[in-house]
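Visitor: Sequence plus predicted model, see below.
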Amino acid sequence: MKAKRLLGAALALGLGLGAVTSTTIVEAQGKKSSKAPAAPAIAATPPTTKLSIALIPRAQDKKAKTLSWGMTPAQVASVIDKVIDESHAEDFRKTPGGPNLTKLEQQVQQEKIEFKQSRVDFGATPTGIDSTPLKGEYTYNNKEAMLTYERGKAKTHFFFIQDRLWKIIDERTLGEGSKAGKDYAEAVSKLANTFGIAGRVLPADFDNGRYSTEVDWKDASTHLRAVQRHDTALAIILEDNVTLGNLDALRPNKPADDNGIDPAVAAAVRKDGAPPDPKQDEKKK
């Protein structure tokens, strides 16, 4: 969705998305005045929700163990096992004994195995995840990994640092009849109603690794980002506040600058096109 279309819809919903200046408005004002008004400053931190942010997914059984930050992959898998069991509860009720029941039990067991086998480790070798919208949510060579729970077209990704859960990304579909909302503006409106406060709007900022519009909130333990994927999808990203505050220390190996110039090449190139001076280079050494 184009920025001005999104922002116009959001303004109509009164979500505070007017913090981002519409391109159309700026152009119109530019015709009347040579000086366009500066966009309002973005808050330094997201607003605090009035309702605690729950980690997802979670089992309907209130006695079942729920997800929490710092869990190991095995602990997360035990929670997802319960979620998978519940997702097939109705199938088990409708399926009589015999071969059909055995087949259903095998299907459920296979889903649990596939989740455990979905692990991707972000080591020294680049992965295919770099070509997806998840790029930028992880780094390499910092003991990071990901597990993915799939059911139909829906996906939930679990991110780990040093084998401790610190981020969950739930991909949601938008459209008529969707529980998330018919479009991004409606989805953000629903979240604002749930949390009792409008979120902070963060426009796309490619220089800082933000590739699309986001609206975020936080509570005592969790940072939530509602990220626009495209017209018919958004991602709900949950992050552990403690880990966020320590990311620099947890990620000692920084990514290389893909747009950087090799130092040897830079040293050999002069502004005037002249070849390097060996004497000067020797002095520098």
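Guide: Here it is on my side, so go on.
Visitor: rest of the way, CA atoms for contacts and neighbours
Guide: Will do.
Visitor: For Phe195, grab the count of nearby residues.
Guide: Using other C-alpha atoms under 10 Å, Phe195 is surrounded by 20 other residues.
Visitor: Take this one as well and set it beside the first:
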Amino acid sequence: MTERARPAHGHERPDATGAAPTGPRPAPDRSPHTSRSDDQRGGDQRGGDRRQLMRCAPEKRFPKLRAAPPLPNGQESLTIAPMPADDVPETFHVTTDEQLRAVSNLTRHRIMAVLRFEPATITQIAERLGLAKGSSSYHVRLLERAGLVKVVRTRKVRGVTERYYAMAARSIELPDPGVGGPDVLMRHAVADLEASPADGERHVRMAHLRLTGEQFAELGARLEALADEYRALSDPALPDVSLVFALFRPAARPRTEGDAK
């Protein structure tokens, strides 16, 4: 039996006659079946990689993403909610000269009007009242030092701590100015009235009454109750409205002959 020659490593296998083929080497078989099989094997490998990646933490799947840092002071969101009404004392009694000087300024009076309904920052107060930020900061600091307003929230914004201020109480009670003393509230009320738009809504009335002591007290209580009723309906999103009422007995004036007639 004749033994066939084995091809050397790296050489073409001889044909049936034993002679090595001549001419260019044929291209490798790239039939659709072979290519599909290779693609499937590659796809299975890539699919396994993706499944493994999906099991990773988000920071590894998306390297550019990082978990958000916790909000300061226990905040649950960036929205600053108004201070709960239950935490606000009913009345702040002005008892010192420092406190009286703080409320005697018209600008600070208007700042307190802004803070009566919801907390605000110094910047927000300045924008609301048309003040320079430095002026707003100065007046708020004086009110804070006098105990009339206080910080109720803080948060970090671009590395700067923002403080939200609110009134220390729902209402402020001033001491009796005494005979001939200036009435701070009425001065501020008149100034606000004069500064209000001339074409705006106004209801200014004055009435002269003759009342007993009991009727005088009853009318005062009813006016306060009516103001409280509408104060409860107030919404910070609505336009500001100022209500001022003064129930008092005028100073006695000497009678003249014309009065007797």
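Guide: That came through, no problem. As the structure is a computational prediction, the values presented were derived from the model and not from experiment.
Visitor: Quantify their similarity with the TM-score.
Guide: In this superposition the chains share a TM-score of 0.24, using TM-score structural alignment, normalised by the length of structure 2; 111 aligned residues with a C-alpha RMSD of 6.5 Å.
Visitor: helix/strand/coil for Ile237 of structure 1?
Guide: Following DSSP: H, G, I helix; E, B strand; the rest coil, we place Ile237 of structure 1 in the strand state.
Visitor: separation between it and Tyr149 of structure 1?
Guide: According to C-alpha to C-alpha, to the nearest Å, Ile237 of structure 1 stands 15 Å off from Tyr149 of structure 1.
Visitor: Just give the closest residue to Lys167 of structure 1, not the sequence neighbours.
Guide: Nearest residue to Lys167 of structure 1 in three dimensions, chain neighbours excluded: Glu239, at 4.4 Å (C-alpha to C-alpha, 6 or more residues apart in numbering).
Visitor: dump the residue contacts of that neighbour.
Guide: Going by C-alpha atoms under 8 Å, 6 or more residues apart in numbering, Glu239 of structure 1 touches Trp166, Lys167, Ile168, Thr222, His223, Leu224.
Visitor: ok now do the fourth one, which residues does it touch?
Guide: This means Thr222 of structure 1. Contacts of Thr222 of structure 1 were listed using C-alpha under 8 Å, 6+ apart, and they are Ile53, Leu238, Glu239, Asp240, Asn241.
Visitor: between those, which is closest to Lys103 of structure 1?
Guide: Nearest to Lys103 of structure 1 among the contacts of Thr222 of structure 1, counting by C-alpha to C-alpha, is Leu238 at 35.4 Å.
Visitor: Once you drop chain neighbours, what's closest to the closest one?
Guide: Nearest non-adjacent residue to Leu238 of structure 1, counting by C-alpha to C-alpha, 6+ apart: Leu224, 4.6 Å away.
Visitor: Now do the SS call for the one you found.
Guide: Look at Leu224 of structure 1: counting by three-state DSSP, its state is strand.
Visitor: What count of nearby residues applies to it?
Guide: By other C-alpha under 10 Å, 26 other residues sit near Leu224 of structure 1.
Visitor: Hmm, Lys218 and it touching each other?
Guide: Yes: between Leu224 of structure 1 and Lys218 there is a contact under C-alpha atoms under 8 Å: 5.8 Å.
Visitor: any chance of the contacts of Glu239 of structure 1 in a markdown table, with distance to Ser87 of structure 1 too?
Guide: Shown next, in a markdown table, are the contacts of Glu239 of structure 1 (distance: C-alpha to C-alpha, whole Å):
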| residue | distance to Ser87 of structure 1 |
| --- | --- |
| Trp166 | 25 |
| Lys167 | 23 |
| Ile168 | 20 |
| Thr222 | 26 |
| His223 | 27 |
| Leu224 | 25 |
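Visitor: for whichever strand or helix holds Glu98 of structure 2, packing partners?
Guide: Here Glu98 of structure 2 sits within helix 97-103, counting by DSSP states H and E. Helices and strands touching helix 97-103 of structure 2, by 3 or more C-alpha pairs under 8 Å, 6 or more residues apart in numbering; DSSP states H and E, are helix 133-145.
Visitor: which residues are contacting the helix it packs on?
Guide: With C-alpha under 8 Å, 6+ apart, helix 133-145 of structure 2 has contacts from Gln99, Ala102, Val103, Thr107, Arg108, Ile111, Ile122, Thr123, Ile125, Ala126, Val149, Lys150.
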